[in-house]
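Participant: sequence first, then the predicted structure, then my questions.
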Amino acid sequence: MQRDCGDAYRQRQLSRRSVLRGAAGGLAAALFAGTATTAGCGRTASAPEDELFAELDAKIEELMAAYAVPGVAVGVWHRGREHLRGFGVTDIEQPEPVTPDTLFRVGSTTKTFTGTALMRLVDSGEMVLDERVRTYLPDFRTADAEVADRVTVRQLLNHSAGWRGDYYEDFGPGDDALARYTAGIATLPQLTPPGTTFAYNNAAVTMAGHVIEKVTGLGYEQAVRELVLDPLGLEHSGFFADELRAVPSTASHHVVDGQAVLNRQAWDMPRSLHPTGGLISTARDQLRYARFHLGDGTDPQGRTLLTTDSLLAMRSEPGPSGTLTVEVDGTGVTWHLRPTAEGVPVIMHGGAWPGQQSGFYFVPDRDFALTLLTNSDGGDRLIADIMYDDWALQRFAGLHNLPARVRDLTPGQLADYEGRYTSEEIGEDGTLTRTDTLLTADAGRLRHRVLSPAGEPVAAEPHTPTHLGFYRDDHVLHQDRAGNSLHNRSDFVRDETGRVRWLRMGGRLHRRH
């Protein structure tokens, strides 16, 4: 594992505190410029790498303007060199410069912290991945009684548990939030049998957080702090904003008519969702976390935190394959395994919460990691252009996405996929929301339209797909009306008779009517 270099690391810590104290005084000059740290351990600066970092910085600034993103923090590890930088402002109404030490919500990258904490319990012999969940939660119930008796811990973590995954109900701030949430899983319909189908499942990973509570006897947040955050020295990461108030924080922004609009309420997250998306962190801490997963399982002091076998287990033995913005060969222990044309796997995650979008991946075979944190809903397009397209991968790692050359299908072929598809989620107040999508044949592609509750097509939002173009059997590329790629992929899932049963978009299963 690569580690920070003694005195250089301590000097950066001092510099970091100076930046935090002095940020306001330099605001006028820093509002739309980046604050950066680029360092190596006993290495001279490499001109080609400096050019790569500069090219990335310029790309970020270009996309911030294009997608109405007020602030971005980036962290890169590339062949022994670290690059950290902040761009823009934390808040359009009370602007402070974003730095590598500004707090963002990392969203679903939190799942990998849940997985890392759980693997520490596997290492200690307190848990077994392929053990039934009921071994740890004897009272666990599901809508299909047989599922509760069969589903394993591994299936919670590789998104193959099979029940509806978008369950966001708020069970209050108390220490029983996860217990109450887990009890609520009994109300969720079973969509597919356990272990058979990849379908992104927030509910299952949240439940894994409750398993951690039961095994450790600690609250989820304290368990993750003791098992992961503190040993890795992630001093500016946690789950409760009031515990981190000494650290500058970003705000959340929506995009309205191409402009960023502040929404302070969007920052808040129910405690019942902490294991699936609640971590608050910085680009510096996220990059240190990435370097741990690139390494040999030791912490910054050289002590073993995870055995090498457990570290590798997190990114191997994937469950069922599918699509999640890009194609994935499946999910190991919370890490998605993304294939490339060169056969070198990319280990990835990322996250989304209203007004906060993040991306995170690393490539062990290339000693490369990248984390992007943004404070706007427009950040999803910025991240897609840099990370889900192969823009960064090809420059830093010499890797490319699997090819996706769209071909036209005949009307008869498209008829196999036409129809109305429905997805469902339960909101914070327990309300069920349905989203209906209509797919119709249109000049060799599928026209994609979201329907209102009355069944009428609604106007497409900017950067959402208007068409789906087929690039191989059952797999489609998201396109705009002109046929330009939006760097997102989806696929269709068939039932045992061979009939198209689901559209898997964003990893979620949309049921065909």
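Facilitator: The structure has been received and is ready for your questions.

Participant: only C-alpha atoms for contact and neighbour calcs from this point on.
Facilitator: Fine.

Participant: residues in contact with residue 331?
Facilitator: 157, 158, 159, 315, 316, 317, 318, 319, 320, 321, 337 (Cα atoms under 8 Å, 6 or more residues apart in numbering).

Participant: now do the same for the last one: helix, strand or coil?
Facilitator: Spelled out, it's residue 337. What DSSP: H, G, I helix; E, B strand; the rest coil gives for residue 337 is strand.

Participant: quick one, what contacts it?
Facilitator: 315, 316, 318, 328, 329, 330, 331, 345, 346, 347, 348.

Participant: mind checking which of these are in strands?
Facilitator: Those of the contacts of residue 337 mapping onto strands are 328, 346, 347, 348, per DSSP state E.

Participant: the residue lying closest to the first one once chain neighbours are set aside and residue 349: what is the separation?
Facilitator: Of all residues not flanking residue 328 in the chain, residue 338 sits nearest, at 4.5 Å (Cα to Cα, 6 or more residues apart in numbering). As for residue 338, its distance to residue 349 is 10 Å (criterion: Cα to Cα, to the nearest Å).

Participant: residue 476 belongs to a strand?
Facilitator: Yes - checked against three-state DSSP, residue 476 lies within a strand.

Participant: can you show me the strands along the stretch 401-513 of the chain?
Facilitator: With DSSP state E, counting those that start in this stretch as the criterion, the stretch 401-513 of the chain has strands at 419-426, 432-442, 445-451, 467-472, 475-479, 485-494, 500-505, 508-512.

Participant: pick the most deeply packed of those.
Facilitator: Stretch with highest mean neighbour count among the strands of the stretch 401-513 of the chain: strand 475-479 (a mean of 24; mean count of other Cα atoms under 10 Å).

Participant: structure B:
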Amino acid sequence: MLSPLRRTAAAAVLLLGLFALGQAPAAAEAPAEAPVPAGRLAAVDAYVRERMEATGTPGLSYAVVGPGGPIHTRTWGRDGYGEPVTADTPFLWGSVAKPIAASAVMTLVQDGRLGLDDPVVDHVPAFRFGGAGHASRVTVRHLLQQTAGVPESVTFKVTDCVDSACPRAPQRVAELDDVRPLGPPGTTYAYSSANYLVLAAVVESVTGRSFADHLRDSVLRPAGMDGAIADRASARRRNLPPGHQLLWGIPSAIADGVDDDGAAYGYTGGDLHDLAAFAALQLRSGKAVDGRSVLTAESVRLMRETGRLNPSGAHTGYGLGWRVGGLEAPLDRAVWHTGATPGHAAMLLLLPEQNIALVLQQNLYGLLQDGAVMQVGFGAARILAGGTVPTDTPSAVTYHATVWGLTALALALLAGTVHAARRLRRRSVPGRVVPMVLWCLAGVLPWIAMAAALVLIGPRALWAWTPDAFIALGTATAAGTTTIALELAGAARRRALPDPA
């Protein structure tokens, strides 16, 4: 696309040439109407830049996509290596991987190698989630629709394992054996990446190949996503930069690593061209650039049809890998998904009525910044769909309150440790019961918080998703334990001293 200056210069050269030839300039053909007004695209650009600055996001890229591919792209900032972000800079997409993974599953359904209503145990006999009785009724469709009864809280038990010694997907499925289901299959919707980890095991059983290899051959390459990341090896080939997480409010490029068995639920990625190619494939109703069908029209329809819970008949708002609706107008008909891994975030929103899509990637993410970071995509899509510029701005209060509150508690308990140690060295200091009790109660607080965090999230996820909060909480717990020990030691010592004559 020529800049205004270059267009003016080109027009001047053309007019001069025509004048030199003694010819009158011919009437130019009217340009084809743009699918999105230029002013609207400029408004999206301005909004994205404003939100990027507000959240401190180091690097971002986004594109407005039509059936033929990107019609508007923008890139700003720096990647985790300090290099300028371009359309070729790879990011991780988090749960935007789910509609891509669901597409790979549907190619097996189209080929007759897998049925949506196949029991999972027919393909993964070791699947025992909720006991043999419950597991035998869980189908492929239940996993795709997030209605297998898997609680959201178990997600971190089986996901985000980036070490080379991590167990494969079929082995991780065993972690679900003793988990209590939320209800019979098909009756309760609960979003959990564990559902898609089990799907990876199903696909590997059916194909005899790794899920990443099947994903590449069935979806990524036919869709033109040649640079997409689906495992650790492809991440190395693309030289995937680390993502950023906040350390006491400062974006730091510390989030590195890929779950080698995570392509089905969150560890797919690539550059702006790759994500735009998948969006264009969806706008073409599953047809590849060369006209071949990656997905049939029926598969596309099924994927965007929300599940129905029995016996209530209520809809889940979740199709086969897609979130459908659930947003305020003018996005109420959108088909979409957001996603994040530690340090990266992405969004894909299809606007079927306008036959366009928005894809967006960022290299900053932490659990405590979810609302603030994700707002940029929702707001940009709202403007793109013809809505007003959003005025509601999610704040970072949750992040700052949590991190700085835990940090203050840690510093206070460290001060308490020093104070108790000094008192312990003084033989003649009289004991004061109330201050001792208060210090001991303060020392217990981080233990309560740590226990709750470990139960709800787990140590690996705490470190991966909230590193500064984890460090502050760990420091507070250690300082609290030391404070309690010193206060009790001081009390015991004072009791052992003889009464003054």
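Facilitator: Happy to help now that I have it. Please read all numbers here as calculations on a predicted model, not as lab measurements.

Participant: superposed, what's their TM-score?
Facilitator: Once superposed, the chains reach a TM-score of 0.66 (TM-score structural alignment, normalised by the length of the second structure), with 371 aligned residues with a Cα RMSD of 3.7 Å.

Participant: quick one on the thing from earlier: the residue nearest to residue 328 of the first structure matches what in the second structure?
Facilitator: Matched by TM-score structural alignment, residue 338 of the first structure corresponds to residue 325 in the second structure.

Participant: its match contacts residue 316, correct?
Facilitator: No - taking contacts as Cα atoms under 8 Å, residue 325 of the second structure lies outside contact range of residue 316: 10.4 Å.

Participant: neighbour count for the two, which is higher?
Facilitator: Neighbours were counted for residue 325 of the second structure and for residue 316 using other Cα atoms under 10 Å; residue 316 has more, 21 against 17.

Participant: for the more buried one, what are its contacts?
Facilitator: Contact analysis of residue 316 of the second structure by Cα under 8 Å, 6+ apart lists 189, 306, 307, 308, 309.

Participant: hmm, which of the contacts of residue 337 of the first structure are common to the second structure?
Facilitator: With the contact criterion set to both residues aligned by TM-score structural alignment, their matches' Cα atoms under 8 Å, the contacts of residue 337 of the first structure that also touch in the second structure are 315, 316, 330, 331, 345, 346, 347, 348.

Participant: could you check how far residue 191 of the first structure is from residue 128 of the first structure?
Facilitator: Noted for residue 191 of the first structure: a distance of 26 Å to residue 128 of the first structure, by Cα to Cα.

Participant: neighbour count: these two, which is higher?
Facilitator: Higher neighbour count among residue 191 of the first structure and residue 128: residue 128, with 18 against 15, using other Cα under 10 Å.

Participant: quick check: which element contains the counterpart of that one in the second structure?
Facilitator: Matched to the second structure by TM-score structural alignment, residue 128 of the first structure sits across from residue 115. Using DSSP states H and E, residue 115 of the second structure maps to neither a helix nor a strand.

Participant: for the ones in strands among the contacts of residue 337 of the first structure, give me CSV that also has distance to residue 94 of the first structure and neighbour count.
Facilitator: Formatted as CSV, these follow (distance: Cα to Cα, whole Å; neighbours: other Cα atoms under 10 Å):
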residue, distance to residue 94 of the first structure, neighbour count
328, 40, 23
346, 38, 25
347, 36, 24
348, 33, 24
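
Participant: all helices of the stretch 301-450 of the second structure, in order?
Facilitator: With helices called from DSSP state H, counting those that start in this stretch, the stretch 301-450 of the second structure shows them at 370-384, 397-425, 433-456.

Participant: hey, which of the ones you listed is tucked in deepest?
Facilitator: The highest mean neighbour count among the helices of the stretch 301-450 of the second structure, using mean count of other Cα under 10 Å, belongs to helix 370-384: a mean of 22.

Participant: contacts for that helix next, please.
Facilitator: For helix 370-384 of the second structure, the external contacting residues (Cα under 8 Å, 6+ apart) are 36, 40-41, 43-44, 47-48, 51-52, 55, 330-331, 338, 345, 347, 349, 358-360, 364-365, 388-390, 393-396.

Participant: just the buried members of those?
Facilitator: With burial judged by 16 or more other Cα atoms under 10 Å, the buried subset of the contacts of helix 370-384 of the second structure is 36, 40-41, 43-44, 47-48, 51-52, 55, 330-331, 338, 345, 347, 349, 358-360, 364-365, 394, 396.

Participant: quick one: furthest residue from the center of the first structure?
Facilitator: The C-alpha centroid of the first structure is most remote from residue 412, which lies 37.1 Å away (Cα atoms, centre = their mean).

Participant: about what we covered before: gap between the residue lying closest to the match of residue 128 of the first structure once chain neighbours are set aside and residue 262 of the second structure?
Facilitator: Once flanking residues are discounted, residue 115 of the second structure sits nearest to residue 109: 5.5 Å by Cα to Cα, 6+ apart. Distance, residue 109 of the second structure to residue 262 of the second structure, using Cα to Cα: 21 Å.

Participant: okay, those two: which has more neighbours?
Facilitator: Using other Cα under 10 Å, the more surrounded residue of residue 109 of the second structure and residue 262 is residue 262, with 29 against 14.
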